[in-house]
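> Please find the sequence and the predicted model below.
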Amino acid sequence: MEFRCRLATASGQISEGVFTAESEAALRRELEEKGLYVLDLKSARPGLAALRRSGAGGRIKLHEFLVFNQELATLLKAGMPLVQSLDILRRNIPNPVFKGVLDDVYEKVRSGTALSDAFEAHPRHVTPIYTASLMAGERSGSLEQVLRRYVAYVQVLGAVRRKVVSALVYPAVLTLLSIGVVAIIVVRVVPQFNDFYAGFGAELPLATRMIVALSNGIRSQLPLLALLAVGAVFGGRWLLQQPAQRQRLDRVILQLPGLGGIARQFATSQLSRTLATLLGGGIPLVTALDVASRSVSNRHIAAQMTDITRQVREGQPLSTAMAAKGEFPDVSVKMVEVGEATGALQDMLNAIADFYDEDIETKLGRFLLLIEPVLLVVMGIVIAALLIALYLPVFQLSSALS
C-alpha cells in the first residue's frame, strides 16, 4: 500500500512524500526508527485520485506524449534533476488525464521509485516499449539519449503507418461510393421504373424482372437487413477483441494475394525497428524480443515471436528460429544472420526496417495505380448493367412502335 506522509526531522525540517509499506503501523515504525517524526500519514494517492476524477477512460494524445518526452530529454540534457524536470512539465499539461498520470509519476519518483516503474503503473496509457526503454536508460545512465531514440522511433513508425492508411483511403472511399450509388438505384430508382412499366401491362424482359425482384426484396426486408448490418458490425468488433479470433484473421490477411505480402513486410518492419530501438537502449536480446513481440500489430506474427523468444532463451540463434517458422521474408532472415555473425544486429535490424518501408511505399503506389482504374471499371459496368436493365423495356417498345 502507498501512504502520503508529512514528516519532521529533529532539526525541525518538514517534508512530504509518498512511501510504500504493508500497513500504516509498519510504516510509522520504520519512519520512527529513522529518527523522523510523523506529523500526518494518510492512505491516499493524489495523482491517481486526480486521474479518476478526470476520467480514467480518457486518452493521451500521441503528439502530447512525444512533446513531453522531447521536453524531458531537453531538461535532462541541460543538467536539471529528474524530479524537478517532472515537476516543471506536469504543471503545463492541459490534458487532465495526462496530468493525472504525470502527477502520480512525479509523486512516485520523488519518493524513490524508478521512472520506468512509475510509468509501468499506467499500462493503459503507456506501452511496454516505452517502459522498457526507460529501464534501459536508467541502467545505462543515458536516459536523455533513450528518450530521444524512442521519440524518433515513434515518429518513423507513425510516418509509415500514415502512408499505408492514406494509400488505402481512396480505394475505400471509391468502394463505399460505388455501393451507395448502386443502393440508391436499387431502392429509389427501380421502383419508379416498375410503376411506370406496370401501366403497359406487358411482360418485362428477364433482366428487368430480376432487378425489380431484387429491389422489391430489399425494400420489403429493409429493417431486417439494417438490423443484420448493425449486428454484423458489433459482432465483428466483438470477434476482433477475442485474441484467438484476431490471430486467425491476421493469419488470413497474411495469406491474401498482394496485400498479404505488404502486411507481412509491414509486420517485419515494425518488429525490426522496435527490436533495434530496444537493443540500442542496452536491453538484452531476450528481453527485447519479449517486449517487441507485444508491440507487433499482427497477432499471428506476435504469437510466432513468443515461440522464437523461447527458442532464443534456450540458446538458439535468432536467425535460425526465424527461419524455422517460415513467417518472415527470406531477405530479413539472411540480414539477421549477417548481423548476428558480425555483431551488428542493431544496424541490420534498422536496415531491414528501412528496406521494407521503402518497398511497402513502392508496392502501395503500384497497388493504387492498378486498383483505382479497376474499381472505376467495375463500378461503371455495374451501374451500366443496372441502367440497361431498366431501360431495356423502353428499347423494346421503341422497336415495336417502329
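That came through, no problem.
> contacts, neighbours, all on C-alpha from now
Fine.
> doesn't Ser215 make contact with Val190?
Yes: here Val190 reaches Ser215: they are 6.7 Å apart, a contact under C-alpha atoms under 8 Å.
> Compare those two (neighbour count), which wins?
Val190 (23 against 20; other C-alpha atoms under 10 Å).
> and that one, what element?
For Val190, the element it lies in under DSSP states H and E is helix 190-198.
> buried ones in the helix or strand just after that helix?
Once the chain leaves helix 190-198, the next helix or strand it forms, by DSSP H and E, is helix 206-220. Within helix 206-220, the residues that count as buried by 16 or more other C-alpha atoms under 10 Å are Ala207, Thr208, Ile211, Val212, Ser215, Asn216, Ile218, Arg219.
> same deal with stretch 52-67?
Residues of stretch 52-67 classed as buried by neighbour count (16+ other C-alpha under 10 Å): Arg52, Ser54, Ala56, Ile60, Leu66.
> ok so Gly17 is a strand residue?
Yes: using DSSP: H, G, I helix; E, B strand; the rest coil, the secondary structure at Gly17 is a strand.
> For it, which residues are in contact?
Residues in contact with Gly17 (C-alpha atoms under 8 Å, 6 or more residues apart in numbering) are Arg4, Cys5, Arg6, Glu107, Arg110, Ser111.
> Kindly report the same for Gly100.
By C-alpha under 8 Å, 6+ apart, the neighbours of Gly100 are Gly47, Leu48, Ala49, Ala50, Leu51, Ser54.
> again, 7 Å this time
Gly100 sits next to Gly47, Leu48, Ala50, Leu51 when contact means C-alpha atoms under 7 Å, 6 or more residues apart in numbering.
> Most neighbours among those, which one is it?
Tallying neighbours with other C-alpha under 10 Å puts Leu51 at the head of these, with 22 neighbours.
> ok, so what distance separates the spatially closest residue to Gly58 that is not a sequence neighbour from Ala50?
Distances taken as C-alpha to C-alpha, 6 or more residues apart in numbering place Val97 nearest to Gly58, at 6.1 Å, with adjacent residues excluded. Distance from Val97 to Ala50, counting by C-alpha to C-alpha, to the nearest Å: 8 Å.
> and if you look at Gln221?
When Gln221 is compared with Ala50 (using C-alpha to C-alpha), they lie 51 Å apart.
> Can you give me the buried ones in the helix or strand hosting Thr309?
Here Thr309 sits within helix 299-313, counting by DSSP H and E. Applying a neighbour-count criterion of 16+ other C-alpha under 10 Å, one finds Arg299, His300, Ile301, Ala302, Gln304, Met305, Thr306, Ile308, Thr309, Gln311, Val312 buried in helix 299-313.
> Give me the residue at the spatial middle of this protein.
Most central residue of the chain, judged by C-alpha distance to the mean C-alpha position with C-alpha atoms, centre = their mean, is Ser297 at 6.4 Å.
> Assign it to helix, strand or coil.
When classified by three-state DSSP, Ser297 comes out as coil.
> what's the burial count for the nearest residue to it once chain neighbours are set aside?
Nearest residue to Ser297, sequence neighbours excluded (C-alpha to C-alpha, 6+ apart): Ala267, at 7.0 Å. Ala267 has 23 neighbouring residues, counting by other C-alpha under 10 Å.
> Use this one as the comparison:
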Amino acid sequence: MSIRIEALKVKSVKAPKAKSGSSFDFLNKEISFSGNSLKDKQKEEYYSNLGMLLSSGIDMRSALKIICDEKTRKKEKEIFNALFEDMIKGMNLSDSMRSSGHFSDYECYSVGIGEETGRLNEVLHEIAKYFSNRIKQKRQLVNTFTYPTIVIVTALLVVIFMMNFIVPMFMDIFKRFSGELPALTQMVMDISQAFNRNFLIYLLVIIAIVSILFSLRKREFFRKYGSKLVMKIPVVGTLVIKTYLVRYCHTMALLLSAKIPLLRAIRLMGKMISYHPFEQAMAQFEVDIMHGKTLYQSMAKFSLFDSKMKSLTKVGEEINQLDKIYTSLSKQYEEELQHQIGILNSLLEPILIIFVGLFVALILVAMYLPMFQMSNSFV
C-alpha cells in the first residue's frame, strides 16, 4: 500500500479554532501553533532532541524520559511527564500530544503520519526545522523594527521635553520685548502652549484610541480592513505579505512531504494562519478543491500570490511534485525577505536620524530667530 493511502488512514482530529489575530500581529503570532504553555523555542528543542534521540536508537519511552528529566521549569516538566506516562499506558505519541492540549492539530497530525508511515524521525526533524525558521524570521522582523521604534520614541521624548521646558523659557524672554515675532516662532510657541494646556487631554485621547483598537482587533471588519491598510503601506506591506508567503510555502511543503492529502493540508493551513487575507484564501482554496478545481485555479483569484507562485503551483500539480516546488519557493522567498529587510535597515537609519535632526533644528531655529532679529536691529 502506498504511503499516501497509509496517510489517509490516520484519523482526523478536531482542533480548537485558532484565535483571530489583528492585522498588526505579524511580529508576534502570525501562525498559531496552539500551546499556551510551550513557546516556539521550547517546541523546537523538543522536536529536535526527540528526533536526535530516536535516530540514535533510543526507544520512545526512554527518549521522553530523558527529555522530561532535563526540564527544570515546573509547567514544562509536567507536560512532558504526562507524555511519558501516556506512553507507559500504551498510547502512541500523536494521541498523547493531542490529549495534552498543548500541541496543535498540525503537529499531532504530522506526528501521526510519521508513526503510521515509519517516517517519525524525518517528521520530527522537519517540524523542528520549521520552528527554528519561524524563530529566525521573527527575530529578523523584531530587529528590523526595534531601531526605528527606539528612534521614534526618543524623538517624541525630546520634542515633549523641548515643548514643556525649552520653548517656555524662550517665551518668558520674548515677553520682555515688544515687537512682532517671526511666523515660525509664533507657530512653535502656539503649539507649545496648546500642548502644555491640553497635555492630559491628548494623553487620554491616545489611550482611548489604543484601547479601542485593542478591543476591536479580533472583530471581523477590523481585521479585514486593517489587513488591507497594512498591505498598502509601502515596504511594510511587502514585508508582511512576503513573511506569510514564506510560511505558507514552508508549511505546505512540510504537510505535503508527509503525504498529507492536499485538501487536508489546506484545512490545516486555514486553522493555523491568523492573517485575514490568507484566511480568506485558504477558505476559498478548500471550497474550490472540493468542487474539483485545482489549487492553481483557485490561487489565480487572489492577488496575494504573485505570478511566480501561481505558475510554479500549476507546474507542481501537473508533475505531482508540489511539495518540492513549495520547498524551493520557501527558500527563494526567505532570501528575498532577508534582502528586503537588509535594504530597509540600511535606509531607515539615515532617514530617521536626518528626520529627527531636522525636527529638533526647526524648533531651535524658531527660538533663535527673534534673537537674530533683535541683534540686527542694534547694528
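Yep, that arrived. If you're wondering where the values come from, they're calculated on a predicted model, not measured in any experiment.
> what's the TM-score here?
Once the chains are laid over each other, their TM-score by TM-score structural alignment, normalised by the length of structure 2 reads 0.84; 345 aligned residues with a C-alpha RMSD of 2.2 Å.
> And the residue nearest to Gly58 of structure 1, how far from Leu214 of structure 1?
Distance, Val97 of structure 1 to Leu214 of structure 1, using C-alpha to C-alpha: 52 Å.
> same deal with Thr175 of structure 1?
Taking C-alpha to C-alpha, one finds Thr175 of structure 1 at 21 Å from Leu214 of structure 1.
> Likewise for Arg161 of structure 1?
As for Arg161 of structure 1, its distance to Leu214 of structure 1 is 41 Å (criterion: C-alpha to C-alpha).
> same deal with Val187 of structure 1?
9 Å.
> Ok, Arg53 of structure 1 next?
Taken as C-alpha to C-alpha, the span from Arg53 of structure 1 to Leu214 of structure 1 is 54 Å.
> cool, Leu177 of structure 1 as well?
For Leu177 of structure 1, the distance to Leu214 of structure 1 - C-alpha to C-alpha - is 20 Å.
> returning to that earlier point: in strands, which of the contacts of Gly17 of structure 1 appear?
Arg4, Cys5, Arg6 (DSSP state E).
> Of those, which is the nearest to Ala389 of structure 1?
Of all those, Ala389 of structure 1 sits closest to Arg4, with 78.0 Å by C-alpha to C-alpha.
> What is the equivalent residue in structure 2 for the closest one?
Arg4 of structure 1 maps onto nothing in structure 2 when the alignment is built from TM-score structural alignment.
> what's the closest non-adjacent residue to Arg4 of structure 1?
In space, Arg4 of structure 1 comes closest to Val18 once its chain neighbours are excluded; the distance is 4.4 Å by C-alpha to C-alpha, 6+ apart.
> residues contacting that neighbour?
With contact taken as C-alpha under 7 Å, 6+ apart, Val18 of structure 1 is in contact with Glu2, Phe3, Arg4, Cys5, Glu107, Lys108, Ser111.
> Please repeat the previous calculation with a cut-off of 10 Å.
Counting by C-alpha atoms under 10 Å, 6 or more residues apart in numbering, Val18 of structure 1 makes contact with 2-6, 41-46, 104, 107-113.
> buried subset of these?
Buried among those by 16+ other C-alpha under 10 Å: 2-6, 41, 45, 104, 107-111, 113.
> Make JSON lines from those residues and add distance to Phe196 of structure 1 to it.
Output for the buried ones among the contacts of Val18 of structure 1, formatted as JSON lines (distance: C-alpha to C-alpha, whole Å):
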{"residue": "Glu2", "distance to Phe196 of structure 1": "79"}
{"residue": "Phe3", "distance to Phe196 of structure 1": "81"}
{"residue": "Arg4", "distance to Phe196 of structure 1": "81"}
{"residue": "Cys5", "distance to Phe196 of structure 1": "85"}
{"residue": "Arg6", "distance to Phe196 of structure 1": "87"}
{"residue": "Leu41", "distance to Phe196 of structure 1": "85"}
{"residue": "Arg45", "distance to Phe196 of structure 1": "74"}
{"residue": "Asp104", "distance to Phe196 of structure 1": "72"}
{"residue": "Glu107", "distance to Phe196 of structure 1": "77"}
{"residue": "Lys108", "distance to Phe196 of structure 1": "77"}
{"residue": "Val109", "distance to Phe196 of structure 1": "78"}
{"residue": "Arg110", "distance to Phe196 of structure 1": "81"}
{"residue": "Ser111", "distance to Phe196 of structure 1": "82"}
{"residue": "Thr113", "distance to Phe196 of structure 1": "80"}
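> ok, so of these, who is nearest Val230 of structure 1?
Within the buried ones among the contacts of Val18 of structure 1, proximity to Val230 of structure 1 (C-alpha to C-alpha) peaks at Asp104, which comes in at 40.7 Å.
> Whichever helix in structure 1 runs longest aligns to what range in structure 2?
With secondary structure taken from DSSP state H, structure 1 has its longest helix at helix 345-401. Alignment of helix 345-401 of structure 1 against structure 2: residues 322-378, by TM-score structural alignment.
> now do stretch 324-333 of structure 1
Residues 301-310 of structure 2 are where stretch 324-333 of structure 1 aligns, taking TM-score structural alignment as the criterion.
> quick one: Glu115 of structure 2 and Lys9 touch, right?
No: here Glu115 of structure 2 lies out of contact with Lys9, judged by C-alpha atoms under 10 Å, at a distance of 11.5 Å.
> More neighbours: which of the two?
Neighbours around Glu115 of structure 2 and Lys9, counted as other C-alpha under 10 Å, are more numerous at Glu115. The numbers are 18 against 11.
> What lines up with the more buried one in structure 1?
By TM-score structural alignment, Glu115 of structure 2 lines up with Glu138.
> And that match, which helix or strand is it part of?
Glu138 of structure 1 belongs to helix 128-140, assigned by DSSP H and E.
> How about Leu72 of structure 1?
Per DSSP H and E, Leu72 of structure 1 falls inside helix 62-77.
> For the helix or strand just after that helix, what is the distance to the chain centroid?
Later in the chain than helix 62-77 of structure 1, the nearest helix or strand by DSSP H and E is helix 82-90. Offset of helix 82-90 of structure 1 from its chain centre (C-alpha atoms, centre = their mean, to the nearest Å): 28 Å.
> before we move on, back to that, Arg237 of structure 1: which of the buried residues of helix 206-220 of structure 1 is nearest?
When the buried residues of helix 206-220 of structure 1 are compared for distance to Arg237 of structure 1 (C-alpha to C-alpha), Ile218 wins out at 25.3 Å.
> Can you tell me the number of residues neighbouring the nearest residue to the closest one once chain neighbours are set aside?
With sequence-adjacent residues excluded and distances taken as C-alpha to C-alpha, 6+ apart, Ile218 of structure 1 is closest to Val187, at 7.4 Å. A count of neighbours around Val187 of structure 1, defined by other C-alpha under 10 Å, yields 18.
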